[in-house]
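Participant: please find the sequence and the predicted model below.
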Amino acid sequence: MKHYAIVVSMYSQLLGVSYNVCSFNILVNCFCSHLFSQVKVKGIRPDIVTYNCLIHAMYNFGQQEEATRLFNKMMDNNISLDIVTYDILVDAHCKDGKNSKAIDTIDTMKKQGIELDVVTYNILVDAHCREGMVFEAIDTVDTMIKQVIEPNVVTYNALINGHCLQNRMDKARKVFHLMIKKGCAPDISSYNIMINGYCEDRRIEETMELFHEIFQKGPIPDTVTYNTLTQGMCQLGRVSSACELLRKMLAFGQVPNVVTCLNLLNGLCKSDKLEEALELFRAMRNSKLELNIVCYNILIGGLCKSGHIEVGKELFHKLSVYGLKPDVYTYAIMINGFCKQGLPDEAY
């Protein structure tokens, strides 16, 4: 027996405590299945929108088999697939790395007299770019233009990302300027992709130029922007600049997440700025951020590396108090720390 009232009650209780995306996904899936069954019980015939919503949710939750069964049920019930259904299927195949299946789906779609839309083309462009097939992606864009479908910001972002993934930043910049020339305004994702590309290529001057350009052109920097920049700065050893970015982030009302703090914590520890690292760690623990074992591993590693093995050991023994268990990296850090300090007995 399925006790949906209990599920609803549990969900209400969860709102008052910390829970993860897995718990939430289980609840959403439960509600989707329940609502769909209730539609049929009440004598309401599900339409194309009903099926599309549910299939999309199932694919998003990694339930390919259930989605396929529902898709077959649509066919059995003689429900004609629309462009949205096909876009969902093409997207699912591409995300699974099954591009050939995606092409087969598009061929079926064409035989049904359904023309590709900008969403379909964007899915294909993005899939090609992620596979490193940028020239194929460009050909796809040329095809959509011939079909009198204008590329949008999603199309250009996919192409920019494709060039960035291959460290072709000059070509990425050309596409970035092309979209502006064509009257398509870059969004914050456009800037984030470019900033990440420049950071990966260790071209910090161009990175900061783009960052300052954001404030002049309009898009508001988000957490991804700051996280990308802080990580890039720390990797280049410019930890003070990364800390300055955190202050700027707070001044503009952006709330740092655990990734922001991990970037800075790692940078401070690698730069032997242990006092600042401990201060940041205490601030993280006093905030509403949910600290995982990675946070503790970084700090314990920094302490051990700097010769503060006893402090690291104390933090190691407190993990259970914080509801955490050491992982293989935690043990490796501690063993390495003890050995470097000439304390093999402690290590074993």
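Facilitator: Great, that's in hand.
Participant: use CA for all of it now, contacts and neighbours both
Facilitator: Noted.
Participant: which stretches in the stretch 151-300 of the chain count as helices?
Facilitator: 153-165, 169-181, 188-200, 204-217, 223-235, 239-251, 258-270, 274-286, 293-305 (DSSP state H, counting those that start in this stretch).
Participant: of all the ones you listed, which lies closest to Phe71?
Facilitator: helix 153-165 (27.1 Å; C-alpha to C-alpha).
Participant: can you name every helix or strand that that closest one contacts?
Facilitator: Applying 3 or more C-alpha pairs under 8 Å, 6 or more residues apart in numbering; DSSP states H and E, one finds that helix 153-165 makes contact with helix 118-130, helix 134-146, helix 169-181, helix 188-200.
Participant: same thing but 6 Å
Facilitator: Counting by 3 or more C-alpha pairs under 6 Å, 6 or more residues apart in numbering; DSSP states H and E, the packing neighbours recorded for helix 153-165 are helix 118-130.
Participant: quick one: the helix it packs on to chain centroid distance?
Facilitator: Distance of helix 118-130 from the chain centroid (C-alpha atoms, centre = their mean, to the nearest Å) equals 18 Å.
Participant: what is the burial count for Pro221?
Facilitator: Number of residues near Pro221 (other C-alpha atoms under 10 Å) recorded here: 19.
Participant: returning to that earlier point: out of the helices of the stretch 151-300 of the chain, nearest to Val21?
Facilitator: Minimum separation from Val21 across the helices of the stretch 151-300 of the chain (C-alpha to C-alpha) falls at helix 258-270, 15.2 Å.
Participant: so the closest one versus helix 223-235, what angle?
Facilitator: 10 degrees (axes from the mean of the first three to the mean of the last three C-alpha atoms, to 10 degrees).
Participant: show me the contact partners of helix 258-270.
Facilitator: Residues outside helix 258-270 that contact it (C-alpha atoms under 6 Å, 6 or more residues apart in numbering) are Asn227, Gln231, Cys234, Val239, Ala277, Gly302.
Participant: one more structure, for comparison:
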Amino acid sequence: MFSRMELLGVSLDAYSLNILINCFCKLGHVGFGYSVLGKMLKLGVEPDIVTFSTLIDGLCKQSKISQAVSLFDEMIEKGYQPNLIVYSTLLNGLCKIGSTDKAIRFLRMMEGRGFSPNIVAYNTVIDCLCKHCLIKEALDLFSELKVKGIKPDTVTYSCLIHGMCNSGQQKEATRLLNEMVNNNISLNIVTYTILVDALCKEGLIDEAVDMVDTMRKARH
């Protein structure tokens, strides 16, 4: 279709070329996406923030995080202002590969450039920290978001409770569970499963059965 457009002499702009880049990236062919970027420059079509964000997203989905960060840096050097989508995409990519230090620095970079991280951004980093048993750092972020007036949600608590259970901090996990209840934050199937699994591993089968009963009643 794209070749047919060229043969028919249909003028190509950033909008149509970005669609082609997006198609390639979704098909897992980021290299072809870069080829389209080269074609844009050759035709004198100025890439925009959508061009870069699409390529960054494609790279992150293929776990090519270092290349995504390099493209992000290149975008900054050329004077493009990243939007919240770009920041969130890269943050998620860094967490995906377990780069906790870089993820936290990136979170700070967002703030420094005027983008206030939302609960989704915080949850992404907290989940990454908990999965790498960095519970203290996760709790520090948890305290930080509350100070900033950002309301923790079910995902926030579930990530922390899972981290606590995996680290053998059952009492702290119970405290967070009670905090959820006191703050009227609903437990979902993930939260219940985490707690049941932790109780079973501790050999507290009766308590695990009680938790399942509580879950059933809550769902009704």
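Facilitator: Received it, and whenever you're ready, just let me know what you need. Predicted model only: the values in this text are computed from it and were never measured.
Participant: wait, which of the helices of the stretch 151-300 of structure 1 is closest to Asp104 of structure 1?
Facilitator: helix 153-165 (21.7 Å).
Participant: how about Val30 of structure 2, what's its match in structure 1?
Facilitator: Under the alignment (TM-score structural alignment), Val30 of structure 2 pairs with Asn99 of structure 1.
Participant: again, but for Ala121 of structure 2
Facilitator: Ala121 of structure 2 maps onto Ser190 in structure 1, by TM-score structural alignment.
Participant: got it, and Cys159 of structure 2?
Facilitator: In structure 1, Cys159 of structure 2 lands on Thr228 (TM-score structural alignment).
Participant: tell me how many other residues crowd its match.
Facilitator: For Thr228 of structure 1, using other C-alpha under 10 Å, the count is 20.
Participant: and the gap between it and Glu209 of structure 1?
Facilitator: 14 Å (C-alpha to C-alpha, to the nearest Å).
Participant: same question, Ala67 of structure 1
Facilitator: 45 Å.
Participant: gap between the aligned partner of Met208 of structure 1 in structure 2 and Leu129 of structure 2?
Facilitator: In structure 2, the residue paired with Met208 of structure 1 is Leu139, using TM-score structural alignment. According to C-alpha to C-alpha, Leu139 of structure 2 and Leu129 of structure 2 sit 9 Å apart.
Participant: returning to that earlier point: of Ala67 and Glu209 of structure 1, who's got more company?
Facilitator: More neighbours surround Ala67 than the other of Ala67 of structure 1 and Glu209, with 22 against 11 (other C-alpha under 10 Å).
Participant: circling back to that earlier point, more neighbours, Leu139 and Leu129 of structure 2?
Facilitator: When Leu139 of structure 2 and Leu129 are compared for neighbours, Leu129 comes out ahead with 27 against 15, by other C-alpha under 10 Å.
Participant: find the nearest non-adjacent residue to the counterpart of Tyr80 of structure 2 in structure 1, please.
Facilitator: In structure 1, the residue matched to Tyr80 of structure 2 (TM-score structural alignment) is Ile149. Leaving aside its chain neighbours, Ile149 of structure 1 sits nearest to Val118 (6.5 Å; criterion: C-alpha to C-alpha, 6 or more residues apart in numbering).
Participant: give me the neighbour count for Gly302 of structure 1.
Facilitator: That count, for Gly302 of structure 1 with other C-alpha under 10 Å as the rule, works out to 28.
Participant: quick check: the residue sitting nearest the centre point of structure 2 vs Ile21 of structure 2, distance?
Facilitator: With distances taken as C-alpha atoms, centre = their mean, Asn92 lies nearest the centre of structure 2, 3.2 Å away. Distance, Asn92 of structure 2 to Ile21 of structure 2, by C-alpha to C-alpha: 21 Å.
Participant: tell me the contacts of Lys136 of structure 2?
Facilitator: So Lys136 of structure 2 contacts nothing (C-alpha under 6 Å, 6+ apart).
Participant: could you measure from it over to Leu129 of structure 2?
Facilitator: From Lys136 of structure 2 to Leu129 of structure 2 the distance is 9 Å (C-alpha to C-alpha).
Participant: repeat that for Met211 of structure 2.
Facilitator: From Met211 of structure 2 to Leu129 of structure 2 the distance is 27 Å (C-alpha to C-alpha).
Participant: Gly114 of structure 2 now?
Facilitator: From Gly114 of structure 2 to Leu129 of structure 2 the distance is 24 Å (C-alpha to C-alpha).
Participant: would you mark the buried spots in stretch 121-136 of structure 1?
Facilitator: Tyr121, Asn122, Ile123, Leu124, Val125, Asp126, Ala127, His128, Cys129, Arg130, Met133, Val134 (16 or more other C-alpha atoms under 10 Å).
Participant: over to stretch 262-271 of structure 1?
Facilitator: Buried positions in stretch 262-271 of structure 1, judged by neighbour count with 16+ other C-alpha under 10 Å: Leu262, Asn263, Leu264, Leu265, Asn266, Gly267, Leu268, Cys269, Lys270.
Participant: the first one matches what in structure 2?
Facilitator: Okay, so that is Leu262 of structure 1. Under TM-score structural alignment, Leu262 of structure 1 pairs with Thr193 in structure 2.
Participant: now the biggest helix by length in structure 1, how far from the chain's geometric center?
Facilitator: With secondary structure taken from DSSP state H, structure 1 has its longest helix at helix 21-41. Taking C-alpha atoms, centre = their mean, the mean C-alpha location of helix 21-41 of structure 1 is offset from the chain mean by 24 Å.
Participant: just stretch 205-218 of structure 2 next, same as before
Facilitator: With C-alpha atoms, centre = their mean, you get 31 Å for stretch 205-218 of structure 2.
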